[in-house]
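In: sequence and predicted structure below; questions after.
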Amino acid sequence: MTEVSSLTGRLLVASPALADPNFDRAVVLLLDHDAEGTLGVVLNRPTPVDVGDVLAPWAALAGMPRVVFQGGPVSLDSALALAVVPGDHRGADDPGPLGWRRVHGAIGLVDLEAPPELLAAELGSLRIFAGYAGWRPGQLEEEVGEGAWYVVESEPGDVSAPAPERLWRAVLRRQRGELAMVATYPDDPSLN
């Protein structure tokens, strides 16, 4: 078996060629990518559900918009949370605050079983996701090879983008070369 180069912490940006409606113009942060498969959350799918309606103790820490995001089509009845630890200049070996697990750089998963007040002073804005996106071993690599996804670097601000509906274009626009031009791709190419 060939070794998998980890894409953990990177973004998958749906190409216009991706036909799956679950991922149309999706920006996915990869939380785990190894020989066992891949797990991530879609960063730009806000729902109308207020965080306070489902996880009231965490509502005050949630960033704007203060809604639950659909993290992907898998396990929509489960929740996970991401938060950035501002100014986190600790080494990769430092686990960070109790109740937070580093995914990449200053971005980490929050233990929703922990008391929110334990983390309140440490966290930047929090984002809650219902469900996640998952790929079996080798599946993501196949999809990237077929041109369904662009793999790009993430930035801490991607997790808490205040205008998630513009994240797809914003992430593409900051890329170099021809990839930045994809940001101008029309929502409905048949209208060109």
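Out: Thanks, I have the structure now. Owing to the predicted nature of the structure, the values given are computational and were not obtained by experimental measurement.

In: use CA for all of it now, contacts and neighbours both
Out: Fine.

In: show me what contacts residue 138?
Out: 35, 37 (Cα atoms under 8 Å, 6 or more residues apart in numbering).

In: hang on, I meant residue 90
Out: residue 96.

In: doesn't it fall inside a strand?
Out: No. Going by DSSP: H, G, I helix; E, B strand; the rest coil, the assignment for residue 90 is coil, not a strand.

In: from residue 32, how far out is it?
Out: Relative to residue 32, residue 90 is positioned 21 Å away (Cα to Cα, to the nearest Å).

In: this is the other structure I want to compare:
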Amino acid sequence: MTQVAAGMLLVATPALNDPNFVDAVVLMLDVDDNGALGVVLNRPSGLPVAEVLDAWRDVVTEPEVLFQGGPVMTEGALAVALLRSADDNPVGFRAVTGQLGLIDLDTPVELLGDSLDSLRIFAGYAGWGADQLEGEIEEGSWYVVPAHAADVFREDPSDLWRDVMRRQPGDLAWHSTRPVDPDLN
């Protein structure tokens, strides 16, 4: 699968050596002719959300830390949320796919009520200009695979890369067994 769309995952291949993306799993949030934007799901920071966005401290999913969403605009934050119900459409929510979407962090938490099932906040994002991502996929830097909402909100994302690869059909699943350092194999 190589067609990228919002709600899909990019999974770094062993060929991708950029330290920002080694073994990264990226949730795509926006893809159009002008480029693409996503957040890295498996890079928790040690910074508690309460220290920078106190109003959201009781709403975020464990671990209650900011995640490093990518190398672009790291001083900004994006919030990805999962709604409890597909029928809900709270103020400040923009759907990405199904019940998964973005929350405007300027929205008062009280207006969201009990609409949110899960929420994760990312400092920065991963971004690509027009045709840049397609070129990286063609050169073999990324696998493009379907996402599960649970991928976004795992309490321990350290094995996310392997778990996502393991559930893929055919030869892609074999990649989940590669050693962290093939030179030590």
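Out: Sure thing, it's come through. All of these numbers come straight from a predicted model, not from anything done at the bench.

In: what do we get in the second structure for residue 168 of the first structure?
Out: Mapped onto the second structure by TM-score structural alignment, residue 168 of the first structure lines up with residue 161.

In: so where do the helices sit in the second structure?
Out: Remark: helices assigned in the second structure by DSSP state H are 49-52, 132-138, 149-152, 160-166.

In: pipe those helices into JSON lines and attach distance to residue 88 of the second structure and mean neighbour count per row.
Out: Output for those, formatted as JSON lines (distance: least, Cα to Cα, whole Å; neighbours: other Cα atoms under 10 Å):
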{"stretch": "helix 49-52", "distance to residue 88 of the second structure": "25", "mean neighbour count": "15"}
{"stretch": "helix 132-138", "distance to residue 88 of the second structure": "33", "mean neighbour count": "15"}
{"stretch": "helix 149-152", "distance to residue 88 of the second structure": "17", "mean neighbour count": "17"}
{"stretch": "helix 160-166", "distance to residue 88 of the second structure": "28", "mean neighbour count": "18"}
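
In: any chance of those in CSV, plus distance to residue 11 of the second structure?
Out: CSV is the format used below for these (distance: least, Cα to Cα, whole Å):
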stretch, distance to residue 11 of the second structure
helix 49-52, 26
helix 132-138, 10
helix 149-152, 12
helix 160-166, 7
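
In: so which of these is nearest residue 73 of the second structure?
Out: helix 49-52 (15.5 Å; Cα to Cα).

In: which residues does that closest one contact?
Out: 56, 57, 60, 64, 65, 66, 121.

In: any of the residues you listed buried? List them.
Out: Buried residues within the contacts of helix 49-52 of the second structure, counting neighbours by 16 or more other Cα atoms under 10 Å: 56, 60, 64, 65, 66, 121.

In: in this structure residue 179 of the second structure contacts residue 185, no?
Out: Yes. Between residue 179 of the second structure and residue 185 there is a contact at 6.9 Å, judged by Cα atoms under 8 Å.

In: just want to know which of the two has more residues nearby.
Out: Between residue 179 of the second structure and residue 185, counting by other Cα atoms under 10 Å, residue 179 is the more crowded of the two (10 against 7).

In: any idea what the more buried one aligns with in the first structure?
Out: Per TM-score structural alignment, residue 179 of the second structure is aligned with residue 186.

In: kindly provide the distance from that match to residue 28 of the first structure.
Out: Taken as Cα to Cα, the span from residue 186 of the first structure to residue 28 of the first structure is 20 Å.

In: and if you look at residue 157 of the first structure?
Out: 14 Å.

In: and if you look at residue 166 of the first structure?
Out: Residue 166 of the first structure is 14 Å from residue 28 of the first structure, by Cα to Cα.

In: of these two, who's got more company?
Out: residue 28 (30 against 12).

In: contacting residues around the alignment partner in the second structure of the more buried one?
Out: In the second structure, residue 28 of the first structure lines up with residue 26, judged by TM-score structural alignment. Counting by Cα under 8 Å, 6+ apart, residue 26 of the second structure makes contact with 9, 10, 11, 38, 39, 40, 41, 126.

In: quick check: the aligned residue for the first one in the first structure?
Out: Meaning residue 9 of the second structure. In the first structure, residue 9 of the second structure lands on residue 11 (TM-score structural alignment).

In: so that match touches residue 154, yeah?
Out: Yes. Residue 11 of the first structure lies in contact with residue 154 (Cα under 8 Å); the separation is 5.5 Å.
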